[in-house]
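Asker: quick one, what's the 3D model for this:
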Amino acid sequence: MQYRKDRKGNDISLLGYGCMRFTKKGGGVDLDKAERELGAAIDGGVNYLDTAYIYPGNEAALGQLLKRLNCRDRVYIATKLPHYMIKSVQGAEKLFQEELRRLQTDHIDYYLMHMLTDTATWEKLLNMGMEGWIKEKLQRGQIRNIGFSYHGGSDMFCKLIEAYDWDFCQIQYNYMDERSQAGVKGLRFAHERGLPVIIMEPLRGGRLVDLLPRSAKDVFAADPEKRTPAGLAFKWLYDQPEVTCVLSGMNSIEMVRENLRLAELCAPGCMTPSDRELLERVKKAIQQSVRVGCTGCGYCTPCPKGVDIPGTFRCYNAMYSEGRSSGRRDYLQCTVMRKDPASASQCVSCGKCAAHCPQHIDIPKELRAASRELETLYYKAAKLAVGVFKLW
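Answerer: The predicted structure is shown next:
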């Protein structure tokens, strides 16, 4: 296993374990199966384990597994505070203590503000007194490193990086998100400021493997070097020195072994010209199935009405390249779970965005089409519920 350093000199395994995808059984986690897989990963050198308060039963399962494996001192636990569920420091304390009980530990090694999407939300938390709460937890050693996970555009991500003295951050990043979400711009910005960057969704929840369009699968099937979708995606990430740790939701022994092998072999500079050529053909095949030719450049932003234009098109395209439920879930997360909604339906067709689009996309027209397909009755109900909660 290769390791990369955090700000305090600790070694973080290049491959991390995304615990959210433990195999389920009878309404809960299959602990026996998860024990074998997690144990194999830890024995192979994995030491960064990621979970969250809102993953049903996940923190408690991880706590039980670490007790079974008797390995708490060999690993780092990363979990997350659902700040959108609290109204006070007392609320944060209550959830934090519950997390400690679930995880059967007295400290969290890497603690994240979950889905922190903009500086306004962070300012709201600061006004609530969260900075003092975090400082106390750090001083007492109950939290060892403080960070945030992020879904949103690169410009806001960079502003969040500078809004506080963070110890680390976590972003969605893969070869299809190179120019969207925090993207390569955000990755490098954080790295230049000395922050470890944890990567989530390296395979977009498996969608860059199992749910690739047929044309992309055909590219891999014809590859004389027999490279695999997962292998190429991980190699692309490991090639970048700015990447500290890549989370993988491993739920089979075979997957654990293959991921361990890749994390041992791949390092900065590992991508060959042949790898890059294959990746470009795969990306081209994926992009042919998209609805809007948006590159995520961001020239159309900021929208006067707050619409997340690149994010909307990314999710709209994902509906057709990865599956409707996948695109709609991402859209809900990126446009509603933030201080100010960023829905496509907020567009008033002012045309400012289209005037700046290098791809000459009729953005208002495409936003209307995206809104019709992305903003389902479920989406509207969820948006209303979140709005009511914010007022409460």
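
Asker: okay, CA-based contacts and neighbour counts for the rest of this
Answerer: Will do.

Asker: contact partners for V282?
Answerer: A216, V219, F220 (C-alpha atoms under 8 Å, 6 or more residues apart in numbering).

Asker: most neighbours, which of these?
Answerer: When these are compared by neighbour count (other C-alpha atoms under 10 Å), A216 ends up highest, at 22 neighbours.

Asker: for this structure, just list every one of the strands.
Answerer: 3-5, 11-13, 15-18, 24-25, 28-29, 48-50, 76-81, 110-113, 146-150, 168-172, 197-200, 245-248 (DSSP state E).

Asker: how far off centre is the last one?
Answerer: If you compare the mean C-alpha spot of strand 245-248 with that of the full chain, they lie 10 Å apart, counting by C-alpha atoms, centre = their mean, to the nearest Å.

Asker: elements contacting it?
Answerer: strand 15-18, strand 197-200 (3 or more C-alpha pairs under 8 Å, 6 or more residues apart in numbering; DSSP states H and E).

Asker: can I get the ones you listed in a markdown table with mean neighbour count?
Answerer: Shown next, in a markdown table, are those (neighbours: other C-alpha atoms under 10 Å):
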| stretch | mean neighbour count |
| --- | --- |
| strand 15-18 | 26 |
| strand 197-200 | 24 |
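
Asker: among these, which is nearest E258?
Answerer: Nearest of the helices and strands packed on strand 245-248 to E258, taken as C-alpha to C-alpha: strand 15-18 at 11.3 Å.

Asker: to check against the first, give me the structure of this:
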Amino acid sequence: MQYRTVPKTGDQLSILGFGAMRLPTKGRAIDEERATALIHAAFDGGVNYIDTAVPYHMGASEAFVGRVIDRKYRGKVKVATKLPPWTTHSRTDMDATLKAQCSRLQTHSIDYYLLHSLNRENWEKFLALGVMDFLDEAEASGRIQNAGFSFHGDLETFREIVDARDWKFCQIQYNILDEEHQAGTKGLRYAAKNDLAVMIMEPLRGGMLANAVPPKAEAWYRTATVKRSPAAHALRWVMNHPEVTVVLSGMNHEGHLRENLKIARDTLPGTLSPDEETMVAGARDAWRQAMRVPCTGCGYCMPCPYGVNIPECFNLWNNHSLREQRRGTKTEYAARLGGALGDAPGNAGLCQNCGRCLTHCPQEIPITDALREIQQEYEGPLWGARRAVISHAAGIGTRILAHRAHRKQGR
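Answerer: Reported below is the predicted structural model:
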């Protein structure tokens, strides 16, 4: 494993960190057996930094991470979690939240503690509530070891926050699509210039850079001298930056972990050749041209009070565009989001324009406008008929399978 140094403390952190926002699941719950094995394998492979937060996995992530770091890893792995602005309304709330987090994480002190999802609004809210005094007292008492912040705002606000305190670290969204978005490359360099460790979130844009590859981007990747997966190209690009301390990856499959461990071992700062830089730039342009909405699938917009599955609506919309898929898109949409297979519907047409989601989106996506576009594109006059046909076909298929199983048992 490759380790990089936190400038102000000397901590040696693995370049690959484990993000606990997209763990393996069974239904809606964390698949604890599989997730535990995956995280322990990461730790055994040299990963020594794990990142969680209050809202991850609908509130279950912190407690799970607390259980996963058993005696074997306690003290060897650094744990990061965050103070949520959405549920913080007073100075008292800050202390109560930190106390509850320490309990869930089964620790008396949190290694890396972040103000969560800062933008102009959340930053000013925290300041008005006395967050600086809270952080000073929490560090002085040892309840947290290192104070930092995660960021989803504009560059000017980012610089202001960096200058406001003697932070040990920050966390920014950074990948081949976000060089000029949010903090971006200028923010990365500004933080490093001020001796902040920089943790990277969304290096694969919520998996999009690994799984939904436009044909034109695939063509660019085929020009590589060394054949690698799209995920490997994207991670190598981030790790190539010397200002980066930790790259968080939400690994939920054993194969992803094996690949990422190898990338982390091999990708030192300055590793990418000029030809690789050109290749990545070409792939980047292909993604930007094809992507409909910059959603990372973080789920902060959920749950929708009217039942819209916002991340899945955007996921399908992007995937159909990125893959240049023309046939079967409305049928797939109806099957996955229309409730045609017996599950609860989550289609865009359920949106009542309440705007609740708009205040929670780190990407500042005009969600309600985008949902209207999706509704117009997928839910035309045949919407009800299409759902009925899919439901009928699924029912026939279920009966056929049941009949075959019954005949097999009769033998």
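
Asker: report the TM-score for the pair.
Answerer: The TM-score (TM-score structural alignment, normalised by the length of the first structure) is 0.74; 322 aligned residues with a C-alpha RMSD of 3.1 Å.

Asker: could you dump the helices and strands packed on strand 245-248 of the first structure to CSV with distance to G129 of the first structure?
Answerer: What follows is these, written out as CSV (distance: least, C-alpha to C-alpha, whole Å):
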stretch, distance to G129 of the first structure
strand 15-18, 30
strand 197-200, 26
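
Asker: nearest to G249 of the first structure, of these?
Answerer: If you check each of these against G249 of the first structure by C-alpha to C-alpha, strand 15-18 wins as the nearest, at 4.3 Å.

Asker: what's the burial count for R179 of the first structure?
Answerer: R179 of the first structure has 20 nearby residues by other C-alpha under 10 Å.

Asker: again with E131 of the first structure
Answerer: 15.

Asker: measure the spatially closest residue to L65 of the first structure that is not a sequence neighbour to Y111 of the first structure for me?
Answerer: Excluding the flanking residues, the one nearest L65 of the first structure by C-alpha to C-alpha, 6 or more residues apart in numbering is E35, at 6.0 Å. Distance from E35 of the first structure to Y111 of the first structure, counting by C-alpha to C-alpha, to the nearest Å: 23 Å.

Asker: which one's more surrounded, those two?
Answerer: Taking neighbours as other C-alpha under 10 Å, E35 of the first structure and Y111 compare with Y111 leading, 27 against 19.

Asker: before we move on, back to that, hang on, isn't the residue nearest to L65 of the first structure packed against L69?
Answerer: Yes: using C-alpha atoms under 8 Å, E35 of the first structure is in contact with L69, at 7.4 Å.

Asker: count of neighbours near G66 of the second structure?
Answerer: For G66 of the second structure, using other C-alpha under 10 Å, the count is 18.

Asker: dump the residue contacts of it.
Answerer: G66 of the second structure touches R104, L105, Q106, T107, counting by C-alpha under 8 Å, 6+ apart.

Asker: same check on H108 of the second structure?
Answerer: C102, R143.

Asker: repeat that for 10 Å
Answerer: Counting by C-alpha atoms under 10 Å, 6 or more residues apart in numbering, H108 of the second structure touches K99, Q101, C102, G142, R143, I144.

Asker: what of M128 of the first structure?
Answerer: I86, K87, S88, V89, Q90, W122 are the contacts of M128 of the first structure under C-alpha under 10 Å, 6+ apart.

Asker: can you give me the separation between it and G205 of the first structure?
Answerer: 34 Å.

Asker: follow-up on the earlier one: need the contacts of M128 of the first structure in JSON lines (columns: distance to I363 of the first structure and neighbour count).
Answerer: Below are those laid out as JSON lines (distance: C-alpha to C-alpha, whole Å; neighbours: other C-alpha atoms under 10 Å):
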{"residue": "I86", "distance to I363 of the first structure": "36", "neighbour count": "18"}
{"residue": "K87", "distance to I363 of the first structure": "37", "neighbour count": "15"}
{"residue": "S88", "distance to I363 of the first structure": "40", "neighbour count": "15"}
{"residue": "V89", "distance to I363 of the first structure": "42", "neighbour count": "18"}
{"residue": "Q90", "distance to I363 of the first structure": "44", "neighbour count": "14"}
{"residue": "W122", "distance to I363 of the first structure": "30", "neighbour count": "20"}
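
Asker: mind putting these in a markdown table, distance to R4 of the first structure included?
Answerer: Formatted as a markdown table, the contacts of M128 of the first structure follow (distance: C-alpha to C-alpha, whole Å):
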| residue | distance to R4 of the first structure |
| --- | --- |
| I86 | 34 |
| K87 | 36 |
| S88 | 36 |
| V89 | 33 |
| Q90 | 35 |
| W122 | 28 |
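
Asker: let me know the closest of those residues to N251 of the first structure.
Answerer: I86 (32.0 Å).

Asker: which residue in the second structure aligns with the closest one?
Answerer: Per TM-score structural alignment, the equivalent position to I86 of the first structure in the second structure is T88.

Asker: K82 is in contact with its match, correct?
Answerer: No: T88 of the second structure is beyond contact range of K82, at 11.5 Å (criterion: C-alpha atoms under 10 Å).

Asker: overlap in contacts of these two?
Answerer: Common contacts of T88 of the second structure and K82 (C-alpha under 10 Å, 6+ apart): T97.

Asker: so which of the helices and strands packed on strand 245-248 of the first structure comes closest to D73 of the first structure?
Answerer: strand 15-18 (16.0 Å).

Asker: ok, average deviation of that closest one from the second structure?
Answerer: Taken against the second structure, strand 15-18 of the first structure registers an average deviation of 0.4 Å after superposition, with mean C-alpha distance after the TM-score superposition for the first structure.

Asker: show residues contacting that strand.
Answerer: Under C-alpha under 10 Å, 6+ apart, the answer for strand 15-18 of the first structure is 1-3, 38, 41-42, 45-52, 76-78, 198-201, 234, 238, 244-251, 256, 259-260, 262-264.

Asker: do that again at 7 Å, thanks
Answerer: The contact list for strand 15-18 of the first structure, computed with C-alpha atoms under 7 Å, 6 or more residues apart in numbering, reads 46-51, 245-250, 263.

Asker: with stretch 68-76 of the second structure instead?
Answerer: T36, N48.

Asker: count of neighbours near the residue nearest to G184 of the second structure when sequence neighbours are not counted?
Answerer: Spatial nearest neighbour of G184 of the second structure, chain neighbours left out: D178 (6.0 Å); criterion: C-alpha to C-alpha, 6+ apart. Using other C-alpha under 10 Å, the number of residues around D178 of the second structure comes to 17.
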